[in-house]
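Peer 1: Sequence first, then the predicted structure, then my questions.
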Amino acid sequence: MASHRKPPPPGTRVAGIRTPALATAALTSVALLSQTATAAPSTDDKPSIEEVEKKVDDLYRQAESATEKYNSAKEKTSKQRKEVDTLLDDVAQRTQKLNEAREELGSFAAAQYRTGASAPDTATFLLADSPQDYFDQTQLMGRMTSRQKDAVDDYVTEQSATMKKRQEATDSLETLSESQGDLKTAKATVQRKLSAARELLSQLTAEEKARLAAIEKKKQEEAARKAAELAKQQAAEQKAAEESAAAEGSAGSSSSTSEASEASDSSYATKAEKALAFARSQVGKPYVWGATGPDSYDCSGLTQAAWNAAGISLPRTTYDQVNAGTTVTLANARPGDLVFFYDDVTHVGIYIGNGKMIHAPKPGAYVREESIYYDGESAIHSVVRPA
């Protein structure tokens, strides 16, 4: 018999108690509100403009560090390639001489065979570990002419030298292969860092980009203020030095040391002027990592080219340029000096005076004049006078 009970009203049971549909909906709403209150909105996961700026700056710095490693590996690879080519040419020449010496020994063996002298030993001679071993064993040297002995000596000498050069070439090729691997790794690292920076910037809205520009402008204003302070300090010290020199001159004090110092200062100023003239003529050209001109530069490529225009040869990388001269204090920095940045010495600019420099800043930027405090006072590593 069919049941005449009414079906239960829609709803659920909570702890054994039947709840109506309306109550269920209310509980569901409370649960959802509770989850919403405890879960962070997805927009909160987005980094702030300040965080984006720091991340992009860090990526550019890492890219510049990788660029200097790339420059170093590239220079090393080029040098090793030349060494390998020289060694291979040397081996080829020595091999030719060795073949000629072997042919001459073969002609002696053939002559002995035709005359019947030591005929059984001819094959042994040609198959011996070295001609000298054979002659020592058979005491044939005593029966050879002076010319034949010289030919044996030449063969032994050439064989030894050729084997040595072949080993050198093999070792150099292995080192070259390692350097090429380093070069490939550094290049990939640069490209990866730059791609990450571009990706971050591409995700910014127009409003965020405007805020980022405002932050950058504020940094530039602070950098300009610090540059003005340094310029004022340097001017005061220069005036004091001139007054001291004038006082010594009026007292009749002069020495060969001071005269030599003045001559040295004048020589440096002349060279620095040429380096700066070149650097100024490059303003507006793009930064391109690994570039040394004439259409684009990276930071060390620019300083190297500038001082090369003044007749001074600088190494290729910041790591080497920082050791290519005399370190001076920032207060004593003079136009033409090289200003290095960061603890890992991965950036460099050429000082122009008044707290400013010319440098190739970073990817996406151009060679420009800028305060040496462009990335904060703590970023400055050292100042080096290259000549």
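Peer 2: Now that the structure is in, tell me what you want to look at.
Peer 1: all contacts plus neighbour counts: C-alpha atoms, from now on.
Peer 2: Fine.
Peer 1: what's the neighbour count on the closest residue to residue 223 other than its chain neighbours?
Peer 2: Excluding the flanking residues, the one nearest residue 223 by C-alpha to C-alpha, 6 or more residues apart in numbering is residue 373, at 4.8 Å. Residues lying near residue 373 (other C-alpha atoms under 10 Å) number 22.
Peer 1: pretty sure residue 373 is touching residue 226, no?
Peer 2: Yes. Counting by C-alpha atoms under 8 Å, residue 373 does reach residue 226; the two are 6.8 Å apart.
Peer 1: hey, what's in contact with both of the two?
Peer 2: residue 355 (C-alpha atoms under 8 Å, 6 or more residues apart in numbering).
Peer 1: another one to put next to it:
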Amino acid sequence: MASHRRSSQSGLTRSARTTVLSAAAATAAALAAAPAGAAPTAPADGPKARVDRLYAEAEKATEGFNAAAERSGVLRERVGVLQDEVARGQERINRMRGVLGSVAGAQYRSGGMDPALRLLLTSDPDGYLDRAAALDRMGEQQAGVLADLGREQRRLDQQRAEATRTLADLERSRAAVAAHKRTVERKLAEARTVLNSLTAKERQDVDGADRASRSGGREDLPPVAGGVSGRAAAAVAAARGAVGRPYVWGANGPDGFDCSGLMQWSYAQAGVGIPRTSQAQRGAGRHVSLAEARPGDLVTYRDDASHVAMYMGNGQVVHAPYPGAPVRYDPVGMMPVSAITRV
């Protein structure tokens, strides 16, 4: 009986030892798999996690706002072009109708009598034949103008129909802009409510986690690694120069930026046009691995690519984080990387 008890205790000890060793191995594996420079994680249900989640949702809505606003701008330009084309088409039709009116008036003034009888009775046969030939030519001109008028009318109808459809698209795009704007403002208000409800200790914990994620803030502007092309170097210089400027959602510089606005503005300073949204910026060039990343590469984050930063070398990126946090340096592994794009 005692032997059985010793055997049971011995078995429990081996089981516990196995459990401890397995847990240690799993922990070591998790640490080994963590990306270099990754920010320390906060509890999934803690205040910082809630605020971060709201900021992420606001950022996703901001990129939706940017896309809808960009589409609205394109549609407004197209509507203007179509309206000008419709106006010019109507002017052409009015001129054609004027020509047709002149021809009809000339024919009316010369009508009313059989042409052979008019020739017989006229005192100036040569003059009559000249006028008759002119009327024939006017008749041919009238037929040509009528054909042109029909074509112009059909073109004008098509242009008006396209303008109507484009105006409807513009109204839908404006509605999308307004909807995204409301979502952004609601999420940011919720984040402010959470922050305002925190105790001093909780606020200190949130601020401390934020400072830790910044690896000391990097206000000293760490050196950029080498191997940068001309236009990438100019974009990197622009992004470095924007450090300290405020996050402003929906803005693309020069006084304030959201994440994708900073990327677009920085590359614009290098004479390079890139799309407005972080999702479109993810596809704006060739994808490379993190090991191949060079300064100037765009680093998009999260599965939906709702955040973007610029790689600066030395494991650092520059980005516009969220409201209340200025443009700054952070570790490249601050959140899950979606893609690294070389413009």
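Peer 2: Here it is on my side, so go on. What you see is a predicted model, and the numbers here were worked out from it, not measured in a lab.
Peer 1: ok, now how distant is the equivalent of the residue nearest to residue 223 of the first structure over in the second structure from residue 318 of the second structure?
Peer 2: When the second structure is aligned by TM-score structural alignment, the residue opposite residue 373 of the first structure is residue 333. Distance, residue 333 of the second structure to residue 318 of the second structure, by C-alpha to C-alpha, to the nearest Å: 12 Å.
Peer 1: Residue 296 of the second structure now?
Peer 2: For residue 296 of the second structure, the distance to residue 318 of the second structure - C-alpha to C-alpha - is 10 Å.
Peer 1: Also residue 311 of the second structure?
Peer 2: For residue 311 of the second structure relative to residue 318 of the second structure (C-alpha to C-alpha), the value is 7 Å.
Peer 1: What of residue 153 of the second structure?
Peer 2: 56 Å.
Peer 1: who's more crowded, those two?
Peer 2: Higher neighbour count among residue 153 of the second structure and residue 318: residue 318, with 29 against 16, using other C-alpha under 10 Å.
Peer 1: which element is the more buried one on?
Peer 2: Taking DSSP states H and E as the definition, residue 318 of the second structure sits inside strand 316-319.
Peer 1: What of residue 364 of the first structure?
Peer 2: Going by DSSP H and E, residue 364 of the first structure is not part of any helix or strand.
Peer 1: same deal with residue 107 of the second structure?
Peer 2: Counting by DSSP H and E, residue 107 of the second structure is part of helix 47-110.
Peer 1: thinking again about what came up before, whichever helix or strand comes after the strand holding residue 318 of the second structure vs the first structure, average offset?
Peer 2: Remark: after strand 316-319 of the second structure, the chain's next helix or strand is strand 328-331, criterion DSSP H and E. Mean deviation of strand 328-331 of the second structure relative to the first structure after superposition (mean C-alpha distance after the TM-score superposition for the first structure): 1.0 Å.
Peer 1: need the contact list for the residue nearest the centre of the second structure.
Peer 2: Compute the mean C-alpha point of the second structure, and by C-alpha atoms, centre = their mean the closest residue is residue 277, 3.1 Å away. Contact partners of residue 277 of the second structure, counting by C-alpha under 8 Å, 6+ apart, are 63, 66-67, 260-261.
Peer 1: Matching it against the first structure, which residue comes up?
Peer 2: Checking TM-score structural alignment: residue 277 of the second structure goes with residue 317.
Peer 1: for residue 297 of the second structure, same thing?
Peer 2: Using TM-score structural alignment, residue 297 of the second structure pairs with residue 337 in the first structure.
Peer 1: How about residue 171 of the second structure?
Peer 2: Using TM-score structural alignment, residue 171 of the second structure pairs with residue 177 in the first structure.
Peer 1: Next, its match: secondary structure please.
Peer 2: Secondary structure assignment for residue 177 of the first structure (DSSP: H, G, I helix; E, B strand; the rest coil): helix.
Peer 1: mind checking how far it is from residue 135 of the first structure?
Peer 2: Counting by C-alpha to C-alpha, the gap from residue 177 of the first structure to residue 135 of the first structure is 42 Å.
Peer 1: for residue 67 of the first structure, same thing?
Peer 2: For residue 67 of the first structure, the distance to residue 135 of the first structure (C-alpha to C-alpha) stands at 60 Å.
Peer 1: what about these two, which has more around it?
Peer 2: Shown here are residue 67 of the first structure and residue 135; by other C-alpha under 10 Å, residue 67 has more neighbours (27 against 18).
Peer 1: corresponding residue for the more buried one in the second structure?
Peer 2: Checking TM-score structural alignment: residue 67 of the first structure goes with residue 62.
Peer 1: Can you name the residues that contact that match?
Peer 2: 180-181, 184, 249-250.
Peer 1: Do a quick rundown of the helices in the first structure.
Peer 2: Along the first structure, counting by DSSP state H, helices occupy 21-38, 49-115, 122-127, 131-138, 146-202, 206-250, 256-281, 299-308, 318-321.
Peer 1: where's the equivalent of residue 199 of the first structure over in the second structure relative to residue 246 of the second structure, distance?
Peer 2: Aligned by TM-score structural alignment, residue 199 of the first structure pairs with residue 193 of the second structure. Distance of residue 193 of the second structure to residue 246 of the second structure, computed by C-alpha to C-alpha: 21 Å.
Peer 1: Tell me which of those two has more neighbours.
Peer 2: Taking other C-alpha under 10 Å, residue 193 of the second structure and residue 246 do not tie; residue 246 has more neighbours (22 against 12).
Peer 1: and that one, what is it in contact with?
Peer 2: Here residue 246 of the second structure is in contact with 255-257, 320, 323-327 (criterion: C-alpha under 8 Å, 6+ apart).
Peer 1: Select only the buried ones of these in PyMOL?
Peer 2: Selection of buried members from the contacts of residue 246 of the second structure for PyMOL, criterion 16 or more other C-alpha atoms under 10 Å:
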select buried, resi 256+257+320+323+326+327
